[in-house]
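Engineer: no sequence for this one, just the structure:
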């Protein structure tokens, strides 16, 4: 097998795990929906089980994505990315990148809230960079409560409690780069370099 094929095959497991976690689905729920055992799904995601058409077809149906998206097959001729919005936590995430692992890019849309929201900060592994495209973002990170207007950017370690919402009751659109492995996604600041 050539190197490109090996890379595509090795990327299937991490891509499936990232998609499942991003959709907020447990292995048990996925097993029930697809009819594939939980242990087989786990081995498939960890790379201990090789992907087959028999395993990938029910996953593609469940996730409602083309089979090519699950395996990361290169598209022939057409360089466009076909965007499938994901609705989660009352927000819309539009994936802008398709490679497994590493930096993931999303357009995030926070709708205008029906009533004032009380921040409920969460934590997870990784590092996040965001840029406000439209609206005014309220960003709570640790003890800081910030308002970012259109054109401002922020970056933070997502192991710190954080929350994103509308600062003025109107919709907000963001560009977000997220790295689940915790690598920095924006290189304005080097954590090993002393501040000036």
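Structural biologist: Perfect, thanks for sending it. Computed from a prediction, not measured in an experiment: that's the story for all the values here.

Engineer: contacts, neighbours, all on C-alpha from now
Structural biologist: OK.

Engineer: assess the claim that residue 70 and residue 17 are in contact.
Structural biologist: No: because the distance of 10.4 Å does not satisfy Cα atoms under 8 Å, residue 70 is recorded as not touching residue 17.

Engineer: how about the longest helix anywhere in the chain: buried residues?
Structural biologist: Using DSSP state H to define each element, the chain has its longest helix at helix 3-23. Along helix 3-23, the positions that meet the burial threshold by neighbour count (16 or more other Cα atoms under 10 Å) are 8, 9, 10, 11, 12, 13, 14, 15, 16, 17, 18, 20.

Engineer: next: stretch 72-86.
Structural biologist: Applying a neighbour-count criterion of 16+ other Cα under 10 Å, one finds residue 72 buried in stretch 72-86.

Engineer: second one coming, line it up with the first:
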């Protein structure tokens, strides 16, 4: 594998998702000694200190997403193998995803949504924004947190233009998924902070703050945080049809 700079694989964790805007948990100064707080991604909701009800809500969300994916697939008369060939995601993983018990990553959801002719945004329930307003408030944006150590905030979705604008955050070692995926369309990304390695067809490209990358989503790709701090990037997915 050739490299433009450096690369390091990211670990695999259990995935879950929630929608809505989340707030960073504050450190509990009165925490009993000897107890170590969980890091982001250690809980199903991927939120430090999240209560059990948040975990249950995240699991329920993934079950609803899985059911929506299955309904879309059947409506288009596609088999699991058809979707697997379009995305690079295994049939067994897709089956678990539809049943709401998979370890689906953001990359997997993006690829599966594209294979079904929609954006990942369309797989989730959303808060209604102001009719006719050109502004999408933060509270109206959909947030998806995954156990792979990533958070994807869909800042804007334009179905007519086939465009989805997202702000992605990657914890230390976080990644878009355990392996590369592919789907229709094109992607454009600009790194705001931290460091990201984009793997394309076996070649790694390391981004530093301010760097931009553009590529066809049909190329097998994976995004990983190979730096020593949280990475934040703005990502645009565009349909080419």
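Structural biologist: Yep, that arrived. Nothing here was measured: the structure is a model prediction, and the numbers come from that model.

Engineer: returning to what we had before: what is the longest helix of the first structure packed up against?
Structural biologist: Secondary structure elements in contact with helix 3-23 of the first structure, counted by 3 or more Cα pairs under 8 Å, 6 or more residues apart in numbering; DSSP states H and E, are helix 38-46, helix 67-71.

Engineer: how about these in TSV, adding distance to residue 114 of the first structure?
Structural biologist: Written out in TSV, the entries for these read as follows (distance: least, Cα to Cα, whole Å):
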stretch	distance to residue 114 of the first structure
helix 38-46	39
helix 67-71	35
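
Engineer: looking at these, which is nearest to residue 112 of the first structure?
Structural biologist: Relative to residue 112 of the first structure, the nearest member of these by Cα to Cα is helix 67-71, separated by 31.3 Å.

Engineer: contacts for that closest one next, please.
Structural biologist: Here helix 67-71 of the first structure makes contact (Cα atoms under 8 Å, 6 or more residues apart in numbering) with 8, 9, 11, 12, 15, 16, 56, 57, 60, 74, 75, 98.

Engineer: possible to save those residues as JSON lines with distance to residue 124 of the first structure?
Structural biologist: Listed next are the contacts of helix 67-71 of the first structure as JSON lines, based on distance: Cα to Cα, whole Å:
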{"residue": "8", "distance to residue 124 of the first structure": "27"}
{"residue": "9", "distance to residue 124 of the first structure": "27"}
{"residue": "11", "distance to residue 124 of the first structure": "22"}
{"residue": "12", "distance to residue 124 of the first structure": "23"}
{"residue": "15", "distance to residue 124 of the first structure": "18"}
{"residue": "16", "distance to residue 124 of the first structure": "19"}
{"residue": "56", "distance to residue 124 of the first structure": "28"}
{"residue": "57", "distance to residue 124 of the first structure": "30"}
{"residue": "60", "distance to residue 124 of the first structure": "27"}
{"residue": "74", "distance to residue 124 of the first structure": "31"}
{"residue": "75", "distance to residue 124 of the first structure": "32"}
{"residue": "98", "distance to residue 124 of the first structure": "21"}
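
Engineer: if we can go back for a sec, Throw the helices and strands packed on helix 3-23 of the first structure into CSV and include mean neighbour count and distance to residue 148 of the first structure, thanks.
Structural biologist: As requested, those are exported to CSV (neighbours: other Cα atoms under 10 Å; distance: least, Cα to Cα, whole Å):
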stretch, mean neighbour count, distance to residue 148 of the first structure
helix 38-46, 18, 37
helix 67-71, 18, 34
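
Engineer: among these, which is nearest residue 108 of the first structure?
Structural biologist: Using Cα to Cα, those put helix 67-71 closest to residue 108 of the first structure, at 20.2 Å.

Engineer: for residue 55 of the first structure, give its distance to residue 63 of the first structure.
Structural biologist: Distance of residue 55 of the first structure to residue 63 of the first structure, computed by Cα to Cα, to the nearest Å: 13 Å.

Engineer: using the three-state scheme, assign the closest residue to residue 176 of the second structure other than its chain neighbours.
Structural biologist: What sits nearest to residue 176 of the second structure in space, not counting adjacent residues and going by Cα to Cα, 6 or more residues apart in numbering, is residue 107, at 4.8 Å. Of the three states, residue 107 of the second structure takes helix according to DSSP: H, G, I helix; E, B strand; the rest coil.

Engineer: show me what residue 107 of the second structure lines up with in the first structure.
Structural biologist: Following TM-score structural alignment, no counterpart is assigned to residue 107 of the second structure within the first structure.

Engineer: counterpart of residue 112 of the first structure over in the second structure?
Structural biologist: Alignment note (TM-score structural alignment): residue 112 of the first structure maps to residue 172 of the second structure.
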